[in-house]
Every structure is written in structure tokens, then in C-alpha cells.
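Engineer: just a sequence and a predicted model for now, questions to come.
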Amino acid sequence: MPRAIWSGAISFGLVNVPVKLYSATSPKTVRFNQLHAADGGRLKQKRVCAIDGAEVPFEEIVKGYEVSPDRYVVITQDELDALDPRATKTIDVEEFVDLSEIDPVYYDSAYHVAPATGGAKAYRLLLSAMEDAGKVAICRFVLRTRQQLCALRPAGGVMMLSTMLFGDEVNSPERLDELEALGEIEANEREVAMARQLIDSLSAPFEPLRFRDDYRERVLELIERKASGEEITVQPTADAPTEVPDLMAALEASLATVRAGDSDRPEPVATRRRARRAPARAARARAAAK
């Protein structure tokens, strides 16, 4: 059985709902250790002073915040502890909003919320009320000494909690100079219509299990082959020449590819590869017709 990472209560007005949090995701990343190429020994990191070059023991290390180049303000652990948010063991609901009002860029980590002992009835009440209202609760709580902003929402008959970034942690796209060119460009109706046809032809219900991390699987396969003693020969790959796309030709070729396919929808990655090659194919076809 999974282990709860937090237990407490949802504070909803004068109502407390005892709950537990469980991680909703398990990111799968292939992790490597750094080894010495000469003998295969694992490398260890040492903390070395930049001034005298001496290795510094852990008990002599303090925290410093750089306020200007090579100028630091030293902060003690006691000073930080005095500022730590009070761990109240409650998820405090501050307001309710529509789910559509929250841009996904604000979401961070996701957790399943389960009722704790004695909290099932209150949990069901809050869940049913939120489902009926179509609302998401914006809350605050303390997780691992850090105050978190979070969204509490119904999801398939249970409640889920997603920690969120604060407003000043999200970068505005207005800072991107490249977006200024968009004001000078307009897509004509025919281009929009063809792009919409391509979108419609590739539309499907979202099935998360259809999408796999192909790169991670290939890395694990490589590790397994090398661990079994197989000698691997890496073939050099040449970079494909960059071509300026003919937008209409790419749209036409993409639509033709999708329409000519069988009932099994191609994987999105393969479709994108064909779309990238479409301008070259269309250009060769036009040249042959001349």
C-alpha cells in the first residue's frame, strides 16, 4: 500500500475534513552515476573553499545569499527557523474558482487526497458540493516546512491536490522579443481552413497510456544489452538540411498523409516527422511536373 506523505485536515469554513495525501505521479528517469573512466570508480564531490582551496567539513558550512558579485549576506539556521511557516496540519481553503480560470502553467506536483479515519462523510460532502458547483478550491498548506499554494479539485469521484507556483514565479511571454513579429503577420482564410482540417483529422480522445517515453525505453534497452556483454557500435548520423517550409505545401502533404493512412492513427511523433519532410517532397513533385 502506498505511504501517505502528509496527513492533516482540509479546513472549509468551520468544517474540518481529515485527509491524507499520496503522490499521484511517479516520474521515471534513467539516472547515471559519475565514474572515473580509467578504473570505473565512483566519483565523490568535495566541498572546497574558493579562497584557500581547503576542503570544508560540513559543520563549518553556513548559508549565504549573494547580493552582488562575491558579496554575501550570511543567514543562520536559527534565523531561517524563526521565519518558517507554522505547520498547522491544515489545508486552508481561501476561495473557490472555476477550473477554466487556472492556466496549467501554474500547476506543479499532483497528489491524491484520501479521507483519513473518521473523515469519509465530510470528505464525500465536500467532494459532492464541489462537483455540483463546478468549482476548484484555492488553498494554502505547509508541506515539508514550505508554504504551498494549491488547487483542490474533484477528479473522477475523488479529490486531487495540485501544488501551484505563485504569480511571480511564472514568466510572462511579453518578455520574448520574437513575439513582436506576430503583430505583422496574418494567416489567410484558406491556410486557417486547411490547418483546421489537419487538427480535426488528428483529433482523438486523450488516452495517456498510448504515449510512452521512447527515449527512456531505448536507453534501458541499451543498458541491458551492454550489461549482457554485447558490444555496441554507434553509427554516425548526419544532420538533415534545414529547409524553409512551404506552409501550404506542408499542410496539403500532411492532410494527404493522414487521409491515405489506415484506420490506425499514426503516432504523433511519426506524423510530425512526415510533416517536416512534406515541404521537400512537395517541392520535388512540383519540379518533376515542370
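Structural biologist: Happy to help now that I have it.

Engineer: contacts and neighbour counts: CA atoms only from here.
Structural biologist: Fine.

Engineer: what's the closest non-adjacent residue to Thr90?
Structural biologist: Spatial nearest neighbour of Thr90, excluding adjacent residues (CA to CA, 6 or more residues apart in numbering): Ala9 at 4.8 Å.

Engineer: ok, the one you found to Cys139 distance?
Structural biologist: Taking CA to CA, to the nearest Å as the criterion, Ala9 is separated from Cys139 by 12 Å.

Engineer: got any residues that touch both of the two?
Structural biologist: Taking CA atoms under 8 Å, 6 or more residues apart in numbering as the criterion, Ala9 and Cys139 both touch Ile91.

Engineer: how distant is the host helix or strand of Val269 from the center of its chain?
Structural biologist: The secondary structure element spanning Val269 is helix 268-289 (assigned by DSSP states H and E). The chain centroid and the centroid of helix 268-289 are separated by 31 Å, computed with CA atoms, centre = their mean, to the nearest Å.

Engineer: and for stretch 41-49?
Structural biologist: With CA atoms, centre = their mean as the basis, stretch 41-49 stands 31 Å off its chain's centre.

Engineer: which residues touch it?
Structural biologist: Surrounding stretch 41-49, the residues in contact under the criterion CA under 8 Å, 6+ apart are Asn33, Gln34, Leu35, His36, Ala54, Glu55, Val56, Pro57.

Engineer: how long is that stretch from one end to the other?
Structural biologist: Distances were taken as CA to CA; on that basis the terminal residues of stretch 41-49 are 25 Å apart.

Engineer: still on that earlier bit, of all the contacts of stretch 41-49, which two lie farthest apart?
Structural biologist: Spatially, the most separated pair among these is Asn33 and Ala54, at 25.1 Å (CA to CA).

Engineer: more neighbours: which of these two?
Structural biologist: For Asn33 versus Ala54, the count of surrounding residues by other CA atoms under 10 Å is larger for Ala54: 11 against 7.

Engineer: quick one: that one and Asp132, what's the gap?
Structural biologist: With the distance defined as CA to CA, Ala54 ends up 64 Å from Asp132.

Engineer: in addition, the following structure is provided for comparison:
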Amino acid sequence: MATASRSIASLTLSFGLVNVPVRLFSATESGADIRFNLLAKDGSRLKQQYINERTKKVVERKDMVKGFEVEDNQFVLFSPEELKQLEEGSSHVIEIVSFVPLASIDPLYYDKSYLLAPDKRGDKPYALLAEALRQSGRCALAKWSWKAKQYVAQVRANDDGLILQQLRYAGEVRSLADLDIPKTQVSKPELQLALQLVDQIAADSFDPEQFHDEEKARVLAAIDEKVKGKKIVASSREEHGPVGGGQVIDLMDALRASLGGKAATKTAARTAGKTAAKASAKVTQLAPARKAPKRAGAEPEAAAKPRARAHR
């Protein structure tokens, strides 16, 4: 863990009479973002100002208030002191209120993630809670006040320890049921072909190292070229348009073409046996093989970290 030496805070997981002292770490690397500053064309930094629309004069921050628009151009005003009184006081206690099945929480509710590590004298209760969550298949739901706001959070265990997951409130999450998606029936042959396609490119698990931020790599390479005083040349990128040039393709034909044109993968080779025997009679009748589109390559070597980074 890259940030293991710098915890955000020392907290306590509390349920019943059990207290688990923990240290809180960010689960993401904020320094990995590319940030640019807005500058004038001569390279000078810019200073932001707030202008009164009526008087056209600059308003200093000490003279500002916040307003909530209740009707068109009609506001109720709040001073900083009034808003301060409404803030939630921060707490160093994460209060567990229940344990629910891990699968019962839709990832749509997931917000920011944190890592939890045992604090002083917390090794044993930390390990005990983590193992209990693993074996029960449950996670903890908790209330947590942090930085003047109140959160609902999930505490779950993976193979290495505990994760604190901020959750969104019900009113912040949309439902697919609101989109009126039609209940479309699929035929058995269509489903069989779709399952064959899934099986052909299936993988045993998610490997995050398989994917690279190619846009970020191009930007970092361009920054490095700028630092070296070289001219930036636009990279040639393959554009992936609609399949069939926007034409409407029969679903069965598309499935057959996908199966027939897909080169055998390592995963597909491992599925030989019963699955291959059952599917062989159908697969031999599929459409002729068609060259598969090129996959995005690995992150280019030019994406090495530049000697001078820009910020935005």
C-alpha cells in the first residue's frame, strides 16, 4: 500500500461492547491525476474574482453569503455562522448498527472507498472482526460523521483486511425500474449462441493490470515532449464506429459472426471438453471467420513519468 505510512485519521469501530481501534487510509492515489493550471498566454498565473452582477464591482470573500434558490431568482440567504450551526460534528467513532448479507448491497450505492488497518492494541479485535465477516458472508452497516457531514458506510472484509465504503443515500441513486425497459423475450437458440460467446472470452477473475489509461499515457508523453522542447505529433488512434457501419444487423447473424471471427483465447482453450463437444455441431455451421478488430495495446513506453509535471 503506497500510502501506508500516512494515515488520514485514527478511528474506532464500535458495536455492542466491542471497540476496534483502526487507522484510516485513502484507497486511491490522488497524486495519480494529471492537473493543469489555467494561465494567461504569456504563462502568468490567473486570479479568480467574483463580480457583483448589479454593481459590476469585485466582491471580497468576507462579504459573501450563500443562498438557496426557492423560486426563479428568489433566494433564502445563509451566513457562514448559520451554516456552521447546521453542520454535523465530526466523530472518531464508526458506529456499526447492523450486519447484512454482503450481496444485498447493490454496488450502485458505493461511493468513496477507504482502507482500514489495526491501530495500537487493535490487532486481535481487527482480525476477529475480519474473519467473522468472511465466514458469515456479511458486512457491517455503520453511521459515521466526518468533516462536518454524516455518512452511512459499509465495512467489509477481503483476503487482506477491512475496507470502509461510503454509501450513497437512497435519494441519491437512480433505479433501472424508472427507465421502463421493455421485457423482451429471447429464444433458446439465441441464448445458446450468446452463452457460447460469453464462454469463449470468459476469464477466471478480474485483473486490473490488464487495463491501462491510454489517454493519460498520451498526455504524460506529450508533457514529457514539451519538457524536452520537442514538437508534439498527434497520435494515430483507431476509431471504433458502429458495427456494420450503422446498419441494422440480425441478432443471430451478429452472434454467429462474433463466434466465428473470434480467435481462440487462452481461456477458451481451457474450456475444451464437455462444453466444446456439445457446441461443436453448431459451431461448425457458423459464418466464415472474420478478422477481429485490433485490441488496444499495452501502455506505451513513452508514457514514463515526465521530469516536470503540470497540474490542473
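Structural biologist: Right, received. Where do you want to start? In this text, all values refer to a predicted model and were calculated from it rather than measured experimentally.

Engineer: quick revisit: specify the local secondary structure of the equivalent of the residue nearest to Thr90 of structure 1 over in structure 2.
Structural biologist: Alignment of Ala9 of structure 1 against structure 2 is given by TM-score structural alignment, with Thr12 as its counterpart. Per DSSP: H, G, I helix; E, B strand; the rest coil, the secondary structure class of Thr12 of structure 2 is strand.

Engineer: Thr12 of structure 2: how many residues sit nearby?
Structural biologist: Thr12 of structure 2 sits with 20 neighbouring residues when counted by other CA under 10 Å.

Engineer: same deal with Ala289 of structure 1?
Structural biologist: Counted with other CA under 10 Å, Ala289 of structure 1 comes out at 6.

Engineer: got it, and Ser236 of structure 2?
Structural biologist: Using other CA under 10 Å, Ser236 of structure 2 is surrounded by 6 other residues.

Engineer: can you list contacts of the helix holding Val269 of structure 1?
Structural biologist: By CA under 8 Å, 6+ apart, the list of residues contacting helix 268-289 of structure 1 from outside reads Glu243, Pro245, Asp246, Leu247, Ala249, Ala250, Leu251, Ala253, Ser254, Thr257.

Engineer: secondary structure element for Ser162 of structure 1, which one?
Structural biologist: Secondary structure assignment for Ser162 of structure 1, by DSSP H and E: strand 158-164.

Engineer: now do the helices in structure 1.
Structural biologist: Shown for structure 1, the helices assigned by DSSP state H span residues 77-83, 120-133, 189-201, 214-227, 247-260, 268-289.

Engineer: distance to Gly167 of structure 1 added to those helices, as a markdown table?
Structural biologist: Shown next, in a markdown table, are the helices of structure 1 (distance: least, CA to CA, whole Å):
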| stretch | distance to Gly167 of structure 1 |
| --- | --- |
| helix 77-83 | 21 |
| helix 120-133 | 24 |
| helix 189-201 | 32 |
| helix 214-227 | 33 |
| helix 247-260 | 37 |
| helix 268-289 | 33 |
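
Engineer: pretty sure the match of Ala9 of structure 1 sits against Ser91.
Structural biologist: No: with the criterion set as CA atoms under 8 Å, Thr12 of structure 2 and Ser91 do not qualify as a contacting pair; they are 9.4 Å apart.

Engineer: distance check, the equivalent of Gln147 of structure 1 over in structure 2 against Glu88 of structure 2.
Structural biologist: For Gln147 of structure 1, the equivalent position in structure 2 is taken to be Gln150, counting by TM-score structural alignment. Plainly put, Gln150 of structure 2 is 6 Å away from Glu88 of structure 2 if you go by CA to CA.

Engineer: ok, now Gln200 of structure 2?
Structural biologist: The value you get for Gln200 of structure 2 to Glu88 of structure 2, if CA to CA is used, is 52 Å.

Engineer: ok, now Leu167 of structure 2?
Structural biologist: The gap separating Leu167 of structure 2 from Glu88 of structure 2 is 17 Å, by CA to CA.

Engineer: before we move on, what about Pro101 of structure 2?
Structural biologist: Separation of Pro101 of structure 2 from Glu88 of structure 2 (CA to CA): 29 Å.

Engineer: cool, Val198 of structure 2 as well?
Structural biologist: Between Val198 of structure 2 and Glu88 of structure 2 the distance, using CA to CA, works out to 48 Å.

Engineer: ok, Leu141 of structure 2 next?
Structural biologist: Distance of Leu141 of structure 2 to Glu88 of structure 2, computed by CA to CA: 19 Å.

Engineer: and those two? Which one has more around it.
Structural biologist: For Leu141 of structure 2 versus Glu88, the count of surrounding residues by other CA under 10 Å is larger for Leu141: 23 against 14.

Engineer: contacts only, for that one.
Structural biologist: Applying CA under 8 Å, 6+ apart, the residues contacting Leu141 of structure 2 are Ile96, Val97, Ser98, Phe99, Val100, Val152, Ala153, Gln154, Val155.

Engineer: now the counterpart of it in structure 1: closest residue in space that isn't a chain neighbour?
Structural biologist: Taking TM-score structural alignment as the alignment basis, one finds that Leu141 of structure 2 is matched in structure 1 by Ile138. Spatially, and ignoring its direct neighbours in sequence, Ile138 of structure 1 is nearest to Ala151 (4.8 Å; CA to CA, 6+ apart).

Engineer: from what I see, Gly122 of structure 2 and Val18 are in contact.
Structural biologist: No: using CA under 8 Å as the test, Gly122 of structure 2 is too far from Val18 to be in contact (11.0 Å).

Engineer: once aligned to structure 2, how far is the strand holding Ser162 of structure 1 on average?
Structural biologist: Superposed on structure 2, strand 158-164 of structure 1 shows a mean distance of 0.7 Å to its aligned residues (mean CA distance after the TM-score superposition for structure 1).

Engineer: ok, the alignment partner in structure 2 of Ser68 of structure 1 - how many residues close by?
Structural biologist: Using TM-score structural alignment as the criterion, the counterpart of Ser68 of structure 1 in structure 2 is Glu71. Here the count is done by other CA under 10 Å, and Glu71 of structure 2 has 8 residues near it.
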